[in-house]
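[1] got a sequence here, can you build the structure:
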Amino acid sequence: MRDLTTLPDLKLALVQSELFWQDPAANLERFEQLLAPVEGADLVILPEMFSTGFSMESAKLAEPEDGPSTQWMIKQAARMGAVVTGSLIIQAADGSYRNRLIWARPDGSMAYYDKRHLFRMAGEHKHFAAGEQQALFNLKGWNIRPLICYDLRFPVWSRDAKQTDLLLYTANWPAARRNHWNRLLPARAIENLCFVVAVNRVGEDGKGHAYSGDSKVIDFQGDVTLDCKDVTGVQCFTLKGVDLAEYRQRFPADCDADTFTLG
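    This is a model prediction of the structure:
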């Protein structure tokens, strides 16, 4: 059993912004400006497909695994001394197109998670290959499980009652279904006895879909402790590991969780 009382504070920077439609250079420039004043963060979180918007033109927009947007993330991570994460349209080594969350570390190393649940209502499953494995990243002793947008609707894929300290969602979640976003996020926090951090975009995309933002930090009881509403910019928040440890000791519902394996 891990000793959560030793978890240090984790400093987050949530980056909520409009996105230029299918224009990586313009988006990277915008995010570089937004990140310029950020200091002291451990983890910087960008939206889903932050360099292009939620586009299904995978063949046109895909970058290689070590492409310019990934290299930009590595550069920003090194400059800030923080992990930088967000998803991109990537052409994997096997030739498939992936909605891939990149986990860029300050030392230049990387990890990734490929989106499992592809949003069929937009035809995402026709243009991208689904991820096959969950991921669990470690940062300062925190176990962080990354997920992408539509993954939020599938609690089994999010479920991990023993290891996850922070569920991290990066998204392009439309305003038309903002009530679902705002209701499902607290549910994931409550059922997993962990923090949830979710970063969405604002503005309107090239297909005319509006996005309301609603990026937020939610604690293990489902209480919203930071709500970015529809404001463009960077919001910083510090997670207290000791708070998570104390709650799990008082309310160890994970001891009664069902065991299962994913097919």
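
[2] hey, let's count contacts and neighbours off CA atoms from now on
    Fine.

[3] in a strand, residue 147, correct?
    Yes. Assessed with DSSP: H, G, I helix; E, B strand; the rest coil, residue 147 lies in a strand.

[4] so the nearest residue to it once chain neighbours are set aside is in which element?
    Nearest residue to residue 147, sequence neighbours excluded (CA to CA, 6 or more residues apart in numbering): residue 169, at 4.9 Å. Counting by DSSP states H and E, the element that carries residue 169 is strand 166-170.

[5] ok, and what's touching that strand?
    Here strand 166-170 makes contact (CA atoms under 8 Å, 6 or more residues apart in numbering) with 45-48, 86-87, 142-149, 152, 158, 189, 194-200.

[6] can you point out the buried residues in stretch 220-230?
    Going by neighbour count (16 or more other CA atoms under 10 Å), the buried part of stretch 220-230 is 220-222, 224, 226, 228, 230.

[7] the stretch 101-250 of the chain: strands as residue ranges?
    Residue ranges of the strands in the stretch 101-250 of the chain, as given by DSSP state E, counting those that start in this stretch, are 110-114, 137-139, 142-148, 166-170, 195-199, 202-204, 210-212, 216-218, 224-227, 233-239.

[8] another one to check against the first:
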Amino acid sequence: MRTNLKISGLNFDITWKDKERNFHNIEQQFQDRSADLLMLPEMFSTGFYMNAAEIADRNEETLKWMKSFAARRNSAVCGSASVFDDGSFLNRFYFVKPDGSYQFYDKRHLFTYSGEDQSYSKGKERVIVEYKGWRILLQVCYDLRFPVFSRNNDDYDAVIYVANWPETRIDAWTTLLKARAIENQSYVFGLNRIGTDGNNLNYPESSYCFFADGSIISETENHFVSAEFNSDELKKYRGRFQFLDDRDSFEIF
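    Reported below is the predicted structural model:
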């Protein structure tokens, strides 16, 4: 495992339903910034829009852009997009490496309050990616409210959440991110969008990275939130407080 992993997330004000504009804006924002992993919010190319048929990628538009961007920046890039695949609409979280290889996680818990379950199909698999020796669990927004699904079975080192989580429920977002870090003794990086979307929902700057003890380790500057994972610190903390050894055994699927 590489000892340090630098991550930079963009607190992005997404332009409503305009993929090309969002791709351009992201490239401009990241022009002078580098990291091992560049993070983008949930549905960063369109905003969290429930008419999937209108916005969904049908020719891997977002994935193709992410591959190009990752190669040009020599960094991994992650974020979710609305896609149409094999007859279903999905909220798909891509993790793209600089060499063009990628994995994806389809959002498991759909936000019924907004009707996401009426437009999108739920994912069926829990996905952990390996990058530079780090094992990273991929999660999207509403997944945060379901701790069983993200329970650490000693199979990951960090969790990353990408979201469109509005101001009206922002306390829950912050509290649950911290709880996931503590209960799973893992780094937890939650990246939320900012600004106002096409539904007139407001999103304050609320992106954070927590260490395994619940302390905030991220720094925010110019709409970027950055953090650095350190494997030695994580190993030392887990070795001192071996709470995961006492976890309950169960199977999700």
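
[9] got a TM-score for the pair?
    With the length set by TM-score structural alignment, normalised by the length of structure 2, the two chains reach a TM-score of 0.97; 253 aligned residues with a CA RMSD of 1.2 Å.

[10] so which bit of structure 2 is the strand holding residue 169 of structure 1 matched to?
    The alignment of strand 166-170 of structure 1 onto structure 2 (TM-score structural alignment) spans residues 158-162.

[11] next one: the helix ranked longest in structure 2 to chain centre, how far?
    Looking across structure 2 with DSSP state H, the single longest helix is helix 170-184. Distance of helix 170-184 of structure 2 from the chain centroid (CA atoms, centre = their mean, to the nearest Å) equals 14 Å.

[12] which elements pack onto it?
    Judged by 3 or more CA pairs under 8 Å, 6 or more residues apart in numbering; DSSP states H and E, helix 170-184 of structure 2 is in contact with strand 187-192, strand 208-210.

[13] now the longest one: which residue numbers in structure 1?
    Matched against structure 1 by TM-score structural alignment, strand 187-192 of structure 2 falls on residues 195-200.

[14] would you mark the buried spots in the matching stretch?
    195-200.

[15] can you check stretch 145-154 of structure 2 too?
    Buried-residue list, stretch 145-154 of structure 2, by 16+ other CA under 10 Å: 149-152.

[16] over to stretch 127-139 of structure 2?
    128-129, 131, 134-139.

[17] for it, which outside residues touch it?
    By CA under 8 Å, 6+ apart, stretch 127-139 of structure 2 touches 1-2, 5, 93, 95, 103-105, 107, 126, 150, 155-162.

[18] got it, and stretch 87-94 of structure 1?
    46-52, 58, 61-65, 69, 97-102, 148, 170.

[19] map residue 79 of structure 1 onto structure 2.
    Counting by TM-score structural alignment, the partner of residue 79 of structure 1 is residue 72.

[20] with residue 59 of structure 1 instead?
    In structure 2, residue 59 of structure 1 lands on residue 53 (TM-score structural alignment).

[21] before we move on, back to that, mean per-residue distance, the match of strand 166-170 of structure 1 to structure 1?
    Comparison of stretch 158-162 of structure 2 with structure 1 after fitting gives an average deviation of 0.4 Å (mean CA distance after the TM-score superposition for structure 1).

[22] so where is stretch 97-114 of structure 2 in structure 1?
    The aligned range for stretch 97-114 of structure 2 is 105-122, by TM-score structural alignment.

[23] stretch 233-252 of structure 2 now?
    Going by TM-score structural alignment, stretch 233-252 of structure 2 sits over residues 243-262 in structure 1.

[24] how about residue 150 of structure 1, what's its partner in structure 2?
    In structure 2, residue 150 of structure 1 lands on residue 142 (TM-score structural alignment).

[25] how far away is that match from residue 129 of structure 2?
    20 Å (CA to CA, to the nearest Å).

[26] for the residue nearest to residue 147 of structure 1, the count of nearby residues, please.
    The local packing of residue 169 of structure 1 (other CA atoms under 10 Å) involves 27 other residues.

[27] before we move on, what about the one 4 residues further on?
    Other residues within reach of residue 173 of structure 1 by the criterion other CA under 10 Å amount to 26.

[28] my guess is it meets residue 214, correct?
    No. Applying CA atoms under 8 Å, one finds residue 173 of structure 1 not in contact with residue 214, separated by 9.3 Å.

[29] re the thing from before, and the match of residue 59 of structure 1, how many neighbours?
    Counted with other CA under 10 Å, residue 53 of structure 2 comes out at 15.
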